[in-house]
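K.L.:
the amino acid sequence is not available; the structure is as follows:
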């Protein structure tokens, strides 16, 4: 038993244990293919990512200009403060020994100092406020672009792409960019301030400036070594927290199974292992971070000590004024602080560049099914469907449908039957253009559906799935999901027609009742009725029912069957169902096997043939 527990722990901790191995390999973040996005490290600066971010920022360039103005004001005020203090010392304090205080100089110094403080406050406010306005707008536009881009992707894209990878792009990677944009201009300001301070120090006294910067080579060497050591540790932290989150999400989603099998203690034990791994990695990272600050402080003190010794001798010799020496000491503090901050932000820049690359990689994926919109403004269709030599295969190359030929006259009902994997749902999906055929074509009233405007096609064809998906909005909003202009009277007419009005009115707020996630506060039958109503408010000419009654309880079955009879009247319908009453009453029954049509005809004809349909009928339907 103990051995089995250790094996399970090893499986759960696999991601963490593989970090050291995976880090040595070149990793890519190819969406939908890589499971190790957390390990990808970007460059500290990627001009492609930055250029595309600038394109998003251009509409809000005014806020960028104000942020730069605020940054310049901040640098100017911070750089002048030591000089003003030096002015005060040399113009007021030191001369007071021999000549008495120069009150004129003192008043001017005080006015200048307070003016600089006010300038610094206003510049800081302008910089941070403008930067915040700029970044939130840019990030909002990026999120909007990603959402719009994802909405236009084909169903095949979502079939082969892990949903968690997509959510990581939209949430985690955008959050990384947000952190980068918050510090990006500020870091540029820190670099500019660093250059400004060095220039002022060389202007004041080149020799003393060289003495001050003598510790810089040591600091740079330490920074490079620190980055080499810290990079894999910070990656390990990100991977560990990813494993913790994955385990948490999995256990919460499967809490019913966990409780039914009384496995809470075991899952807690396994989760604690992952949590402990993240804790240890985070402590290690914290130790590395804690080392850097004392090192910078020590080098700052060493630099100040050298300046005090060398500068003090120069003051005694009369080659340097005391105020300049004090100014040098103040500049040293301002000099090392940006260096420390920039070094701590190194990993932030790396993660941001990697996140930006992944975001734009997603945005660069071309939609496989384009809304060509060649034929617009057509009259409502009659519902005549012709399927000509249609074949289809998924990305793995396995053929699902092969040479399908069917003519479906207007206002007729077609039932698709066959074993699991025969291609029934795929054919229904092709008819509603969730996918495009890999060969052949589907014609609606004489027009290839790939040439029809998508909005027109969605108004003519409605699909009801086996498991209805309802949104966390009101019942009314779910019903008129794609027809926001519809009136309440029209909605009520449809719900009364389908027998849904009564149960809706029995809800807490009737049509204004807000549904829980996926409609969990409704029974399966009630959810299916609402999905029927949602399809019917479109008044489609073609209706596709994909196992729409498969999960209905016996109490709801009569309501659903009555609703289906009403829905199918005077409409072209394609039905995938196991209910015998629905199958036998269809005008035509198509039997699919291994992606091909093996039989076609009405119930009586196929039953008398003693073929594949009769076998399926006796296997699945005779108990009804």
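P.N.:
Looks like it came in fine. On a predicted model such as this, the values are computed, not experimentally measured, just so you know.

K.L.:
please count neighbours and contacts with C-alpha atoms only from this point.
P.N.:
Noted.

K.L.:
elements contacting the host helix or strand of residue 245?
P.N.:
Per DSSP states H and E, residue 245 falls inside helix 216-253. Applying 3 or more CA pairs under 8 Å, 6 or more residues apart in numbering; DSSP states H and E, we find helix 216-253 packed against helix 14-17, helix 264-317.

K.L.:
dropping in the other structure now:
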């Protein structure tokens, strides 16, 4: 799906209903033993229920007609015992079935979340976060309804339907044929409705996904909305998004609701046919009264699973698109993944080399063209240039968030395309301009760099980057909760915490992508010593617009339009009076003005 906007419906791969159902049921495989036990209990319940009308026929034709009260009492006691066994077994069957369905849904949701984490940045580049959340939360919840209905009711109903028809045909084939003669007409009607309803429910899911995506973006940008006084504008957009979802849902429900009149009419016609046929058979003496009464009970038992199966069918149609949307994500292969025989990256020394690298974000957009450079282990290198020149793209390629379409990227002489991604990224650290903090304590946010770090190590890292003093000035110190994205802290404070987190991780290669752009001049002076400690002993790549922060770098590369046009130290580049000189003088003039 290319560049999916919030209001744009997603393109979902379509599969046959049989394929999707088969895939859903494949999640039962790890629970084969429990499924076998549940099926055994199910058969016991089915046998008990199906036997009751037959035993009633026997009691009427044998004991009632002969006025054998004693035999009738014994037979009645047996019927009560069978009913009690059916009730107890049915209780445990339903309990274990629901537990099994919930376990399967947990597995599906966890598999979906885990799989999404493996997907490349291009997946997230092309999808609003709200639409991804709609898959993980809304669609899986809808699938839970489908799976619960399937496991709890549909399988038992299918067994009941088969057993009842066997009993009916064994008792009186003619009356049995009359009982099911209307069913083919019902199936044709339901299939016709299903074709239309499936498309409408898929559209409803799309509009629901758009609505969630709009809501997520609106709340994420609430400060911009209020800052520009655009609440009414966003409210109108929200109302339209909700209205589209409601209209699509209502249309789907109206078509789906045609199921029930169809089923009710079919049941009524089928029952009338059976009673008329039964009347003439009893009148002709070819059918006993007990058999007719038993058939009357079997008719109810026949149509109850048909109604339940119709209910499942409507549930299947209304939630089928949810399953397709889940499997659509699960079927996406990561663009960036470790090879089957990928090398485990040895301990990184820090030598980095780009050889003839070209990179395209898409067919029309070339971000890098024939990039060649080498960084020695332990060097501090800076990339500068105008916005969109390709600086951050170079950093993303080093971390292997993307692979180049042409050329090689070597670390310590090893092509990173052939190494295990986890073994590579575990030795690297990247700090972005938009520092992300999780909605937990400051201590836990710093510990994210090293999950087994002690409190003393966390404090030492914070002190090294001069974050300790401001942290201790907060009401709960290191245990202060920072709220989602760190909204309780200033931009500079968030950056200091991210520096402490990076220092704790102790990466062999450190990338600072505009990491100091949000720090004020006073905070910058405080953190410079901490940054020097952070950069010491490791290969460091600094991407910066503020040229005063990179003057002491070992090498500065100027990037323009996807190419490296200048390279040298700060003094060398100033003497050349080229692009770097122009950038530096422009900033100097601006600051001096």
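P.N.:
All right, it came through fine. None of the values given here were measured: they were computed from a predicted structure.

K.L.:
can you list the helices and strands packed on helix 216-253 of structure 1 in JSON lines and add distance to residue 520 of structure 1 and mean neighbour count?
P.N.:
Compiled in JSON lines, these are given as follows (distance: least, CA to CA, whole Å; neighbours: other CA atoms under 10 Å):
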{"stretch": "helix 14-17", "distance to residue 520 of structure 1": "34", "mean neighbour count": "17"}
{"stretch": "helix 264-317", "distance to residue 520 of structure 1": "25", "mean neighbour count": "16"}
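
K.L.:
please identify the buried residues of whatever helix or strand comes next after the helix holding residue 245 of structure 1?
P.N.:
Using DSSP H and E, the helix or strand that follows helix 216-253 of structure 1 towards the C-terminus is helix 255-260. By 16 or more other CA atoms under 10 Å, the buried positions in helix 255-260 of structure 1 come out as residue 258.

K.L.:
list the contacts of helix 255-260 of structure 1.
P.N.:
251, 264 (CA atoms under 8 Å, 6 or more residues apart in numbering).

K.L.:
how big is the offset of that helix relative to structure 2?
P.N.:
Mean deviation of helix 255-260 of structure 1 relative to structure 2 after superposition (mean CA distance after the TM-score superposition for structure 1): 3.8 Å.

K.L.:
give me the most central residue, structure 1.
P.N.:
With distances taken as CA atoms, centre = their mean, residue 170 lies nearest the centre of structure 1, 1.3 Å away.

K.L.:
residues touching the equivalent of that residue over in structure 2, list them.
P.N.:
Under the alignment (TM-score structural alignment), residue 170 of structure 1 pairs with residue 136 of structure 2. The contact partners of residue 136 of structure 2, taken as CA under 8 Å, 6+ apart, are 109, 112-113, 326.

K.L.:
which one in structure 1 is aligned with residue 559 of structure 2?
P.N.:
By TM-score structural alignment, residue 559 of structure 2 lines up with residue 592 in structure 1.

K.L.:
list the contacts of its match.
P.N.:
416-419, 422-424, 598-599.

K.L.:
which residue sits closest to it, ignoring its sequence neighbours?
P.N.:
residue 418 (5.1 Å; CA to CA, 6 or more residues apart in numbering).

K.L.:
buried ones in stretch 40-47 of structure 2?
P.N.:
41-47.

K.L.:
so that stretch aligns onto which residues of structure 1?
P.N.:
Under TM-score structural alignment, the match for stretch 40-47 of structure 2 is residues 69-76.

K.L.:
do stretch 289-298 of structure 2 as well
P.N.:
The aligned range for stretch 289-298 of structure 2 is 322-331, by TM-score structural alignment.

K.L.:
hmm, who's touching the matching stretch?
P.N.:
With contact meaning CA under 8 Å, 6+ apart, stretch 322-331 of structure 1 is reached by 82-83, 85-90, 94, 197, 201, 204, 304, 307-308, 311-312, 315.

K.L.:
check stretch 363-381 of structure 1 too.
P.N.:
In contact with stretch 363-381 of structure 1 (CA under 8 Å, 6+ apart) are residues 145-146, 149, 152-154, 435-436, 444-445, 450-454, 456, 460, 541.

K.L.:
thinking again about what came up before, between the buried residues of stretch 40-47 of structure 2, which is nearest residue 12 of structure 2?
P.N.:
residue 42 (36.7 Å; CA to CA).

K.L.:
you'd agree that closest one is up against residue 93?
P.N.:
Yes. Look at residue 42 of structure 2 against residue 93 with CA atoms under 8 Å: they come within range, at 6.8 Å.

K.L.:
what does residue 270 of structure 2 align to in structure 1?
P.N.:
That one, residue 270 of structure 2, aligns with residue 303 by TM-score structural alignment.

K.L.:
so how far is residue 208 of structure 1 from that match?
P.N.:
11 Å (CA to CA, to the nearest Å).
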